[in-house]
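Enquirer: Generate a structure from the sequence data that follows.
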Amino acid sequence: MARVFGITGGIATGKSYVSNILKKQGYTVYDADQIAHTVGNQPEVLAKITEEFGDDANNNGQLNRSYIGKIVFNDSEKLERLNNIIQPPILKKVLQIIREIQSDKTKELCFMEVPLLFEEGYEKYFDGTIVVSADRKTQLHRLIQRDQITEDFAKSKIAKQMSLSEKRQKADFVIDNSEGRNVNRQVVDLLEELKTNL
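Expert: Coordinates of the predicted model:
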């Protein structure tokens, strides 16, 4: 039976970078964000979000993510209302994919990138968790460069997330993607460890 490991981390720590290394090594990596996008555009889910947040949430049959993002960014109550609509069908799809992977006799290891893995309590559905971490200076610099935002805005985005130190404590494995660290080597070593324990 294939084992499935969840990959998470903080904003701009390099989750996708690690996922791409795994893909280049020949492993399948699923993306929970893509699953969320698909779920958000399902007619029944989109109808509930539009009813809750107004007609501007529906952009010609697609969820208007920038509109919703602005609404929920500084409003925890509205964010919770959005999550109450969208998280149950996302979880249902994630669990369906995990079951399909586990029943696939041709695979031994698979991965899924889940940004809010610990926040949403997804860790219990995986065979193990991997946190991609980075020091604060590296994380801040990458976020500013990537999103072309001010340092203050970048700091506020980081502050809204579960701290990296807490995620590292919860994780089964940690990959340090700070400036100057050899991430490729860490991923190869991790794969060796995971395969040894199959």
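Enquirer: CA atoms for contacts and neighbours, from now on please.
Expert: Fine.
Enquirer: Which residue, other than its chain neighbours, is closest to the residue most central in space within the chain?
Expert: Centroid-nearest residue in the chain: Pro115, 2.0 Å away (criterion: CA atoms, centre = their mean). The shortest distance from Pro115 to any non-neighbouring residue, by CA to CA, 6 or more residues apart in numbering, is to Thr8 (5.2 Å).
Enquirer: one more, for comparison:
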Amino acid sequence: MLVLGLTGNIGCGKSSLSNIFKKNGIHIIDADIISRQIFDDKRVLEDVFKYFGEEIKNSDNTLNRKALGRIVFNDNNKLIQLNSLTHPRIRAKILNEVENIKLQGENIVLIDAALLVEGGYLEILDKLIVVVCDEEVQINRIQLRDNCSKQDALSRINSQISQREKSKYGDYIIDNSGTLMQLQKKADEFIKYMKENWCE
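Expert: As a prediction, this is how the structure comes out:
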């Protein structure tokens, strides 16, 4: 089974590309969905509340994700701490899903995650796709999506390793500075390339 990774920085359109692959019948493991599910584990939630305090807790004792985001995107040490609390559990769940899909006899699985490079996933991937875009486009997308200031958007961008650094690890780079239709065309080109070069 071919294990693909799809990564890209915030606002580059990783999820849009992942959705196109899904429509083309590629099995997707979405790390964002898994990272949300992790907080269904009360032990994880308690650890996060204990470290970050009551300000990230909603009145019904659930996690206030926006409040947590404001903290970690403006303090790299706190982002590192959050990752140390959540990433081992996320990784275990991803690896378990890869094995389950393999047992189902699938030919290809794609792990969609922002932190594939930083999180040490390269060792389990056969190939890595990196989606990139122009920084001004990236800032505008984050502002529109999250209804935040330019400064907030830049804080989120700067909390990740640069697009240039991430691209060094890619086996295939897709530039998503344009429209969704252009991205579709590039996705089609990639699928053709993958079938010709990476699939047995």
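Enquirer: Drop the TM-score for these two in here.
Expert: Superposed pair, TM-score by TM-score structural alignment, normalised by the length of the first structure: 0.89. Supporting alignment: 196 aligned residues with a CA RMSD of 1.9 Å.
Enquirer: quick one on the thing from earlier: surely the residue nearest to the centre of the first structure touches Ala12?
Expert: No. In this structure Pro115 of the first structure lies outside contact range of Ala12 using CA atoms under 8 Å: 10.6 Å.
Enquirer: tell me the SS of the residue nearest to the centre of the first structure?
Expert: Secondary structure for Pro115 of the first structure, judged by DSSP: H, G, I helix; E, B strand; the rest coil, is coil.
Enquirer: And Ile139 of the second structure, by the same measure?
Expert: Here Ile139 of the second structure is helix, with the state taken from three-state DSSP.
Enquirer: which residues does it contact?
Expert: 11, 150, 153-154 (CA atoms under 8 Å, 6 or more residues apart in numbering).
Enquirer: cool, Val18 of the first structure as well?
Expert: 132, 183, 187.
Enquirer: Can you list the helices and strands that the helix ranked longest in the first structure packs against?
Expert: If you go by DSSP state H, the first structure has its longest helix at helix 76-102. Under the contact definition 3 or more CA pairs under 8 Å, 6 or more residues apart in numbering; DSSP states H and E, helix 76-102 of the first structure sits against strand 3-9, helix 32-40, helix 43-53, helix 65-73.
Enquirer: so how much does that helix differ from the second structure once superposed?
Expert: Superposed on the second structure, helix 76-102 of the first structure shows a mean distance of 1.4 Å to its aligned residues (mean CA distance after the TM-score superposition for the first structure).
Enquirer: So which bits of that helix are buried?
Expert: 78, 82, 85-87, 89-91, 93-94, 98, 101-102 (16 or more other CA atoms under 10 Å).
Enquirer: Same question for stretch 34-54 of the first structure.
Expert: 35-36, 39-41, 45-47, 49-50, 53.
Enquirer: Format those residues as TSV; extra columns: distance to Lys160 of the first structure.
Expert: As requested, those are exported to TSV (distance: CA to CA, whole Å):
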residue	distance to Lys160 of the first structure
Ile35	22
Ala36	20
Val39	24
Gly40	22
Asn41	26
Val45	25
Leu46	25
Ala47	28
Ile49	23
Thr50	25
Phe53	22
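Enquirer: hang on, the earlier thing: which of the contacts of Ile139 of the second structure are buried, as a ChimeraX select command?
Expert: Burial among the contacts of Ile139 of the second structure is assessed by 16+ other CA under 10 Å; the matching ChimeraX selection reads:
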select :11,153,154
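Enquirer: Sweet, I'm off.
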